[in-house]
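K.L.:
Sequence and predicted structure below; questions after.
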Amino acid sequence: MSTEATHQPAPAQHNAASARPDPLASTVVVSWKAPIVYAVLTVLAAVLFIVARNDADAVFRISTPGDAVQVPEITLNGFVAGIVSVVILAVITVISALLVRAQRRVPLWMAVVFGLVFVVGFLAWAAAGGTTSHVIPLAGLLAGGISLAVPLIYGALAGVISERVGVVNIAIEGQLLAGAFTAAVVASVTGQALLGMLAAAVAGMLVSFVLAAFAIKYIVDQVIVGVVLNVLVVGLTSFLFSQLLAPNKDLLNTPPRLDVIPIPILSDIPLLGPMFFRQTIVVYLVYVAVAAVYIGLFHTRWGLRLRAVGEHPEAADTVGINIPRTRFWNVALGGAIAGLGGSFFTVGSVGSFNQEMTAGAGYIALAAVIFGGWDPIRATLAALLFGFTSNLRNTLGAIGSPIPSDFLLMLPYVVTIFAVAGLVGKARGPAAAGKPYVKG
């Protein structure tokens, strides 16, 4: 049983005031996928939390030593927390099934609540019996998750802009990697991390120029061009790394790392302070980027034209919008954003460039675009989910979780598959995405 709920895009008019937020701008088919996934995860939770019960206590440490207010630690019994979690998950599963049966969509907030409850129960089960520690540093877990999500958010924003204007951007991985490489070299030579970030944005834009030229001017299949660009950038950066960076590490691959800039007062707030306000400038810039892209897409003439080109280029052309130019420069803008995100790997995190260090982050960012329904806010939330999952793997390994280490390595990608294949359902992106426009 399914039904279609169609969200029509804003008409292609010159008056920016006519733009209205259309978070999805896509046709979403209400299906049984979400209730089925909820049911599977609820059964899994019952097996883990109740059948494979753990009666020990798990301690959640909320505050850090630098917090102005110290919040007491929260202790949860692994078995009791597991039972409560399973009950709540079962209730959410039943409600979602009833909604679908009534031909209504399962709301996003329900997926968020389901995920939070599952994670709390899972952490209580995994930590209660850890071989090295029974303490979950909650502030560190969340702050680390945000840091790992930063390049994913930049990449997702690049994907949203490109696909909204009608160009499928498979080359996000290459743009991130080019940005990481260029940031490392420029920051090492100049001794300025900020110059490395600027150079990374330029490198990402150059990669996007190639994508835009072949996809828009020469009408080459956009997916093929994106895949080829990814392979090309991987090969080129690996070659330059082995031939130039490795032999001249002190000169070309020792970039200064960005300093953590705590925001006065806000950085002392328990839990929220370490998460959002004790970060580097590349993290603070992502807050600005998300807000700017959202406001720009849905509340400005630029965004109205961009969405019109991605939905109905023929209609946009009739009102005087230059389709090739609009697509070219917006794809370039997306590439610059992705390149800036790539700088996080070198000047914001690791401190040097390594071969293929993005490790598929561009593809996960592309999954976040789809999971988020081509909306910058939702895509950001999806990227945060994947970043949190990656850091959860590290935390579980540190506390001696009973989960095999090989499965922990797969965890972020398993979550990606479940999220996109299980929770999204059937979604249609911008109507003209991936379709070349030939005037006439």
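P.N.:
Received it, and whenever you're ready, just let me know what you need. Numbering: from 1, shown residues only.
K.L.:
rest of the way, CA atoms for contacts and neighbours
P.N.:
Will do.
K.L.:
Number of residues surrounding residue 305?
P.N.:
Look at residue 305: counted by other Cα atoms under 10 Å, it has 26 neighbours.
K.L.:
Do a quick rundown of the strands in the chain.
P.N.:
Assigned by DSSP state E, the strands in the chain fall at 3-6, 27-30, 57-61, 74-77, 135-137, 261-262, 278-279, 426-427.
K.L.:
For the fourth one, name the packing helices and strands.
P.N.:
The criterion is 3 or more Cα pairs under 8 Å, 6 or more residues apart in numbering; DSSP states H and E, and the helices and strands that strand 74-77 contacts are strand 57-61.
K.L.:
Please compute how far the strand it packs on lies from its chain's middle.
P.N.:
Put simply, strand 57-61 sits 28 Å off its chain's centre (Cα atoms, centre = their mean, to the nearest Å).
K.L.:
then this one, side by side with the first:
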Amino acid sequence: MTSFLSDYLVASLRLCVPLAFAALGGLWSERSGVLNIALEGMLLTGAFVGAAVVFFTDNVWIGTLAALVAGGLIGLVHAYLCVSLRVDQLVSGLAINLAAAGLTAFWARVIFATNSTQQLQGFASIGIPLLKNIPILGSLLFNQDPLVYFLFLLVPLSTYLLFHTSLGLALRAVGEYPRAADTAGISVVLVRYISVILSGCLSGLGGAYLVLVHVRFFTEGMSAGKGFIALAALIFGRWHPIGAVLACLLFGATEALQLRIQAFNLQIPYQFLSMLPYVIALFALVGLAGKSTPPAALGMAYVKESRDR
């Protein structure tokens, strides 16, 4: 029983990690007032670029850095469209998702050809002496890969930066009252650009985790809606780092549960089980209807003076 519980918790955490990176990325973007449904495309782009670079270099660190940069570049495109050109933020996100799906599918066929399922170099687990031997918690918290350890650090760091520093105050002011922030001398454009680029970088790391830890190969459309679940987790977590990651853990636990139910061969249609994480996400959002308040300026373009729309 202990072994089953330990394995289940580890699986839940691993399924949660790419969601958590994307949700934290979306958090920075949306706290600045830029709606980011492009998380799916950022995840997929990070996964593809990470896989392609590792495929050619056999170096996971270079692949991870490339995934981070690729995600950041997608974030830059989203920021340029939404902040500078003031394109509808929903349309920009959808366009990025569609472009990412098409371009990664095309280049995956070009680069990987018949080697699409070839195992890539990936991160190995790093066990912390003594602590990794603690029952259940040892394998869950102290015998993980570098990206999971980085996520453990990122959650409290994001919470501190957002709610206990002047930088976080400036970012939240831009997301809530951009005109007041502008009047106070804060560059709304600069803050939004940095936030959306950071959002892309973190989502790219989520994609890198998918290909360099989780499965170690790239397939077309492998993000499989994780960006949208991350967005639901962000809303469920009320735009707070800890709440968003806990929501991701809930969805990861649901995914791990449906995989184990399938393994028991209970004669339940696998399509029904596969939709469980999405059903949980839907019920979570329905349950929060009217209770979760987004940043006041979320989705609104800002123009100096009185031309704000």
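P.N.:
Received, thanks. Not measured: the values here are computed from a predicted model.
K.L.:
quick one: TM-score?
P.N.:
Superposed pair, TM-score by TM-score structural alignment, normalised by the length of the second structure: 0.95. Supporting alignment: 305 aligned residues with a Cα RMSD of 1.4 Å.
K.L.:
coming back round to it: which among the strands of the first structure is found nearest to residue 398 of the first structure?
P.N.:
Across these, the minimum distance to residue 398 of the first structure, taken as Cα to Cα, is reached by strand 135-137, at 9.6 Å.
K.L.:
which other helices and strands contact that closest one?
P.N.:
Strand 135-137 of the first structure sits against strand 57-61, helix 108-127, with contacts defined as 3+ Cα pairs under 8 Å, 6+ apart.
K.L.:
Could you give the number of residues near the equivalent of residue 145 of the first structure over in the second structure?
P.N.:
Taking TM-score structural alignment as the criterion, the aligned counterpart of residue 145 of the first structure in the second structure is residue 12. Residue 12 of the second structure has 22 neighbouring residues, counting by other Cα under 10 Å.
K.L.:
Could you do residue 398 of the first structure as well?
P.N.:
Using other Cα under 10 Å, the number of residues around residue 398 of the first structure comes to 14.
K.L.:
and it, what pairs with it in the second structure?
P.N.:
Alignment note (TM-score structural alignment): residue 398 of the first structure maps to residue 263 of the second structure.
K.L.:
Centroid-nearest residue for the first structure?
P.N.:
The residue lying closest to the centre of the first structure (Cα atoms, centre = their mean) is residue 383, at 2.0 Å.
K.L.:
Check whether that one really touches residue 155, as I assumed.
P.N.:
No - counting by Cα atoms under 8 Å, residue 383 of the first structure does not reach residue 155; the two are 9.1 Å apart.
K.L.:
Overlap in contacts, those two.
P.N.:
Residues touching both residue 383 of the first structure and residue 155 (Cα atoms under 8 Å, 6 or more residues apart in numbering) are residue 365.
K.L.:
follow-up on the earlier one: most tightly packed of the helices and strands packed on strand 135-137 of the first structure?
P.N.:
With neighbours defined as mean count of other Cα atoms under 10 Å, those peak in mean count at strand 57-61, which reaches a mean of 21.
K.L.:
by how many degrees do that strand and helix 108-127 diverge?
P.N.:
Computed by axes from the mean of the first three to the mean of the last three Cα atoms, to 10 degrees, the angle separating strand 57-61 of the first structure from helix 108-127 equals 120 degrees.
K.L.:
matching residues in the second structure for stretch 115-129 of the first structure?
P.N.:
Aligned by TM-score structural alignment, stretch 115-129 of the first structure falls on no residue of the second structure.
K.L.:
cool, and stretch 255-266 of the first structure?
P.N.:
So stretch 255-266 of the first structure sits over residues 120-131 in the second structure, by TM-score structural alignment.
K.L.:
okay, how far is it across the matching stretch, tip to tip?
P.N.:
Counting by Cα to Cα, to the nearest Å, you get 29 Å between the two ends of stretch 120-131 of the second structure.
K.L.:
one step back: got the strands of the first structure as a markdown table, with distance to residue 40 of the first structure columns?
P.N.:
Listed next are those as a markdown table, based on distance: least, Cα to Cα, whole Å:
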| stretch | distance to residue 40 of the first structure |
| --- | --- |
| strand 3-6 | 23 |
| strand 27-30 | 19 |
| strand 57-61 | 25 |
| strand 74-77 | 24 |
| strand 135-137 | 26 |
| strand 261-262 | 42 |
| strand 278-279 | 37 |
| strand 426-427 | 19 |
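K.L.:
Looking at those strands, which is nearest to residue 215 of the first structure?
P.N.:
When the strands of the first structure are compared (using Cα to Cα), the closest one is strand 426-427, at 23.3 Å.
K.L.:
What is the corresponding segment of the first structure for stretch 226-245 of the second structure?
P.N.:
Under TM-score structural alignment, the alignment places stretch 226-245 of the second structure onto residues 361-380 of the first structure.
K.L.:
neighbouring contacts of that stretch?
P.N.:
Stretch 361-380 of the first structure is touched from outside by 23-26, 151-153, 155-157, 159-160, 163-164, 170-174, 176, 290, 293-294, 381-383, 386, 416, 419-420, 423-424, 427, 429, with contacts defined as Cα under 8 Å, 6+ apart.
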